[in-house]
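one predicted model, sequence on top.
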Amino acid sequence: MSPKLSRRAALKGAVGLATVPLLGFTAEPRRGVVAADPFTLGVASGEPIPDGVVIWTRLAPRPLAEDGRGGMPAWPVEVEWEVADDEAFTRIAQRGTVTATPEAAHSVHVELTGLRPGGEYFYRFRAEGYLSPPGRTRTAPGPGVLAAPLTMCFASCSNFEQGWFTAYRRLAEEEPDLVLHLGDYQYEYAAREGAVRRHVGPETVTLANYRQRYAQYKTDPDLQAAHAAAPWLVVWDDHELDNNWADEVPEEPQPDYLARRAAALQAYFENMPLRSSATPRGIDMRLYRRVEWGALASFHMLDTRQYRSDQACGDEYRSDCPERLDPLRTLTGPAQERWLLNGFQQSRARWDLLGQQVFISQLDLKPGPGRGFNPDAWDGYVANRDRITAGMLNSPVRNAVVLTGDVHAHWAAEVYERAGDPLSRRVATKLVTTSISSGGDGSDTRADVDEILPDNPHIRYFSNRRGYVRTRITPDEMRADFRTVPFVTRQGAPVQTGASFTIADRLPQLL
């Protein structure tokens, strides 16, 4: 009898063909054009709806090939897939075949439908006689379902060169129902001296560069474990393309920037478990969307890079200039802002969560007299932020929580009707996840942050360690645990909780 594949085994990465039962696949395996295991990048799922989910893989027997093709031939390859009710794949729910094409780097995105709401499933792929590692996923609850709790983890900022991805492994071990990744999934830089691990290839500029870089990241077993553990909702920040980019404006002048942007978008889509509705069209890609988790939660996933005005104040950190107050300046773009405000007006969820990239609360970065802000965050787009917070306040939104990445540190804060005025009404709470590895080991505190805390009384917690945030959402409350690892410059770090907060229903306050 074939051994049963435990969920823990799935988290340990690739599983060989001899140890995985083949009861579901009916045809005999065939080996042809692919001479080595093509499933080196693992599997993933995402975009859950009540009757379906996206399952993903990408074929790459030589993942670090310089041409970005992963060692695959220049012609299509058939890929079988199957979804089961059980870990041993003895009760097959669905199966089918999809074509992986060289134009999409031999990635596949299978958009499943017809599954049961709120169900747990297991999935895998087979191509050219090779079997992928399995993944665990789940569908969203049906409309109106409120009672079931949701365990959701969110993360951001995984720089391969600055540390091991142990926090992804610890996140996978939480066995969450859903994972949000809020950007900086990979970094564009060429290899740097003194790195913990070295990037392969030059700074990413071409499509081949970006494909190779994603492949390098996805060979990491800890990242593969996190993808295999639960469905993901993803949005990008800047390093998926280029540091601090703003719509069609790069951080520094560079030739062929728009071609670089198109290449980065194409590679991002190829390597993420996204729906076909997100397929890039040249330099554009519709990434903002809304995902419902029954009646319990509505996830508003924002794109704060593709439509923004160029950063104010010359993008100078700790600056304060009249330009940032210009009512025409936008972080979201007019269309996305209207979409978000309309979503607030139509909300029927118990919890409205914004999955986005940059700091929304005002943060005065200059200790003592005077003020200084980060123009790359919402502080550089004040009027846009004011309209968003007013939209939360003057709508049926019952509990607004803003989820954030980007800044490589844990923060917890409260959002006020008038930014920086703790005497005005509370509108929302804000939870900021630290990085997976960016910034290295870090520390529990940081002197420059300690200096500014007296000027920012809405900030309730800060930690400069690496990690992620684990939340448990019920109809009555949302609990947030700031999970940290003590080091990333070597492997094997344990995880602990640095702080915990509870947000009670109808009370936008961190308790």
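Perfect, I can see it now.

for the rest of this, base every contact and every neighbour count on C-alpha atoms.
OK.

how near is residue 427 to residue 459?
Distance, residue 427 to residue 459, using Cα to Cα, to the nearest Å: 14 Å.

hold the first one in mind and look at this next one:
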Amino acid sequence: MNHVQDHSEELRAAARHFGRRRFLTATGAAAALAFATQLPAAGAAAAAELDVRRVTEDPFTLGVASGDPLPGSVLLWTRLAPRPFEPGGGLPPRRVGVRWELAHDERFTRIARRGLATAHPEFRHALHVEVEHLDPGRVYFYRFRVGEWTSPVGRTRTAPALGADPAGLKLAAVSCQAYHDGYFTAYGHLAREDVDVVFHLGDYLYEYAVDAAGGARAYTDRTLPAAFNRETVTLEDYRLRYGLYKSDPDLRAAHAAHPFVVTWDDHETENNYAGDIPENDVPPEEFLLRRAVAYRAYWEHQPLRRPQLPDGPDMKMYRRLRFGRLAQFDILDTRQYRSDQAYGDGWHAPGPETEDPARTLTGATQERWLLGGWRASRARWNVLPQQVVFSERRDRPSADFTVSMDAWDGYAASRRRILAGAESAGIENLMVLTGDVHVGIGLDIKADFRDPASRTVGTEIVTTSIASGKNGADRPSNYDRITQANPHVKFYSGRRGYVTVALGTESARADFRTVPYITTPGAPVTTAGSFVTEAGDPGLKPA
């Protein structure tokens, strides 16, 4: 990236309001973006209401989801799209009344809450229903209705009361689901796991083209529309791509089975972007327009609450969830506020730029928020769900090693501030959850990665990808180099899958769950490795 990062309010205002002639470049792409990114608020156009009797096809093709559980509240999501592979989703640009129900039982004989919500065409008929005044720490079932159509039943749960002291909590972590690289088989298995919450750590979709055969899926019984066979740039491109991804039955099953807590990485917008700076040489105002439409589509298709509603090219994704006194989750956004990558986007030897204290991965405001939250935390486990590898990861066991400029290794001073803040706050049980790299890794977080004998101050659990990287291998080709160069790496596997982590009062157990193949459907799931870390004694040990 060669651009100078420009945080000016002028560019942001342009991306919010979209119509100012002076911000339109002479390129056709920019003009198309400007045309495609008129984003009124819901109801701004005063659209007429649709007679639900005119909905003659199943509008719940993208399933249901829930997210961000609080002690007395759940967020319920769906999007009405009878034909999700078509612009508009197969509905006219009219408001649609949607009934919703939340029950204590799967048969809906004991209704806890019910209501009527409006699906607006401005949000492509997506719904975000925040249900309040619920009991903490309990399971609920939910569904939506439009006319004669009823959605699949979803299962969710509220968080324990803030003062509660639960004996345990089981979470799953997932990331990186490139549709064109294979089937989402792992999600089918995750849907059948007994977990309380799923953390999605980024790359929910990829902006790259998907051909008519679905890439590595090599469909012979269907042909995908040509609209998918190009990179996502416009708002409609991103909306259609979410429609494609959410058409996957295993993904829909996982969302229906468990509440999700989502955060993004780069591919939801564009590969390796950094703050306002795009991957390629395009004008900054054009990239901010692209970022705005990508963020808008992300909001429309994820179970997110009102505070995450985007404002043009800005969207506050970092937030905090508490599960009683057992766990505090500080969900980070390491993409939107970061400084430009040092020495390019790839792997490079550490140097003055990586050590520059002025460079940041989180931005100053988010960093203060995180450290302040740790100082106030009374939780047994402080868990940091975030995107890119936190621990040092050298590529070879020699003095000429390189590290990833896109991960925390490229922002070493930023990492040192986070670790110093954790120590100052007295955080004893720090756990970092990570995605991004398409491999499963278990690491000890060291006080000084240059000294293998230094204190272990936390644990990092890196989940492999759901699909990105195709089938992978049990033993990646660089296994020997990575494990020899990084003695704090305790586990390393290249298969697809997910991680479950069972947090208890005395210890936590991580199970790396993998499938042997994804380029054809139906693979079984196995546990590739299991590790424990003791409360008050950080570091991974074989279970």
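Perfect, thanks for sending it. Nothing here was measured: the structure is a model prediction, and the numbers come from that model.

do you have the strands of the stretch 201-350 of structure 2 handy? List them.
Taking DSSP state E, counting those that start in this stretch as the criterion, the stretch 201-350 of structure 2 contains strands spanning 260-262, 319-323, 327-331, 347-348.

quick one: which of these is nearest residue 290 of structure 2?
Minimum separation from residue 290 of structure 2 across those (Cα to Cα) falls at strand 260-262, 20.5 Å.

pull the longest helix from structure 2.
helix 284-301 (DSSP state H).

give me the packing partners of that helix, helices and strands only.
Judged by 3 or more Cα pairs under 8 Å, 6 or more residues apart in numbering; DSSP states H and E, helix 284-301 of structure 2 is in contact with helix 9-17, helix 28-36, strand 126-131, helix 235-245.

can you redo those as a markdown table with distance to residue 465 of structure 2 and mean neighbour count?
As requested, these are exported to a markdown table (distance: least, Cα to Cα, whole Å; neighbours: other Cα atoms under 10 Å):
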| stretch | distance to residue 465 of structure 2 | mean neighbour count |
| --- | --- | --- |
| helix 9-17 | 32 | 18 |
| helix 28-36 | 31 | 16 |
| strand 126-131 | 27 | 20 |
| helix 235-245 | 15 | 23 |
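
alignment lookup: residue 85 of structure 2 to structure 1.
Mapped onto structure 1 by TM-score structural alignment, residue 85 of structure 2 lines up with residue 64.

ok, now residue 374 of structure 2?
So, by TM-score structural alignment, residue 374 of structure 2 is matched to residue 344.

off-centre distance for the helix or strand harbouring its match?
If you go by DSSP states H and E, residue 344 of structure 1 is part of helix 334-345. In terms of Cα atoms, centre = their mean, to the nearest Å, the centre of helix 334-345 of structure 1 is found 21 Å from the chain centre.

who's in contact with it?
Contact with helix 334-345 of structure 1 is made by 288, 300, 388, 391-392, 395-397, as judged by Cα atoms under 8 Å, 6 or more residues apart in numbering.

give the contact list for the aligned partner of residue 211 of structure 1 in structure 2.
In structure 2, the residue matched to residue 211 of structure 1 (TM-score structural alignment) is residue 239. By Cα under 8 Å, 6+ apart, residue 239 of structure 2 lies in contact with residue 297.

cool, residue 413 of structure 1 as well?
361, 429-431, 458-461, 510.

what's the closest non-adjacent residue to it?
residue 459 (4.4 Å; Cα to Cα, 6 or more residues apart in numbering).

which stretches in the stretch 401-511 of structure 1 count as strands?
410-416, 426-432, 459-463, 466-473, 477-485, 496-504.

got these as JSON lines, with distance to residue 234 of structure 1 columns?
Listed next are the strands of the stretch 401-511 of structure 1 as JSON lines, based on distance: least, Cα to Cα, whole Å:
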{"stretch": "strand 410-416", "distance to residue 234 of structure 1": "19"}
{"stretch": "strand 426-432", "distance to residue 234 of structure 1": "16"}
{"stretch": "strand 459-463", "distance to residue 234 of structure 1": "24"}
{"stretch": "strand 466-473", "distance to residue 234 of structure 1": "15"}
{"stretch": "strand 477-485", "distance to residue 234 of structure 1": "20"}
{"stretch": "strand 496-504", "distance to residue 234 of structure 1": "24"}
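
residue 439 of structure 1 is nearest to which of these?
strand 466-473 (8.1 Å).

so residue 400 of structure 2, which of the three states?
Three-state call for residue 400 of structure 2 (DSSP: H, G, I helix; E, B strand; the rest coil): coil.

OK, contacts around the closest residue to it other than its chain neighbours?
For residue 400 of structure 2, ignoring the flanking residues on the chain, the nearest one in space by Cα to Cα, 6+ apart is residue 349 at 7.2 Å. By Cα under 8 Å, 6+ apart, the contact set of residue 349 of structure 2 is 400-403.

what's residue 364 of structure 1 aligned with over in structure 2?
Checking TM-score structural alignment: residue 364 of structure 1 goes with residue 394.

was I right about its match contacting residue 483?
No: Residue 394 of structure 2 lies out of contact with residue 483 (Cα atoms under 8 Å); the separation is 9.3 Å.

which one of the two is surrounded by more residues?
residue 394 (23 against 19; other Cα atoms under 10 Å).

and the strands of the stretch 201-350 of structure 2 as TSV, adding mean neighbour count?
Below are the strands of the stretch 201-350 of structure 2 laid out as TSV (neighbours: other Cα atoms under 10 Å):
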stretch	mean neighbour count
strand 260-262	24
strand 319-323	19
strand 327-331	22
strand 347-348	20
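
distance-wise, check residue 108 of structure 2 relative to residue 143 of structure 2.
Taken as Cα to Cα, the span from residue 108 of structure 2 to residue 143 of structure 2 is 9 Å.

okay, these two: which has more neighbours?
Shown here are residue 108 of structure 2 and residue 143; by other Cα under 10 Å, residue 143 has more neighbours (25 against 16).

quick one: residues contacting the most centrally placed residue in structure 1.
Closest residue to the average C-alpha location of structure 1: residue 181 at 1.4 Å, with Cα atoms, centre = their mean. Residues near residue 181 of structure 1 by Cα under 8 Å, 6+ apart: 154-156, 232-235.

which position in structure 2 aligns with it?
So, by TM-score structural alignment, residue 181 of structure 1 is matched to residue 200.

any idea how far its match lies from residue 288 of structure 2?
Distance from residue 200 of structure 2 to residue 288 of structure 2, by Cα to Cα: 24 Å.
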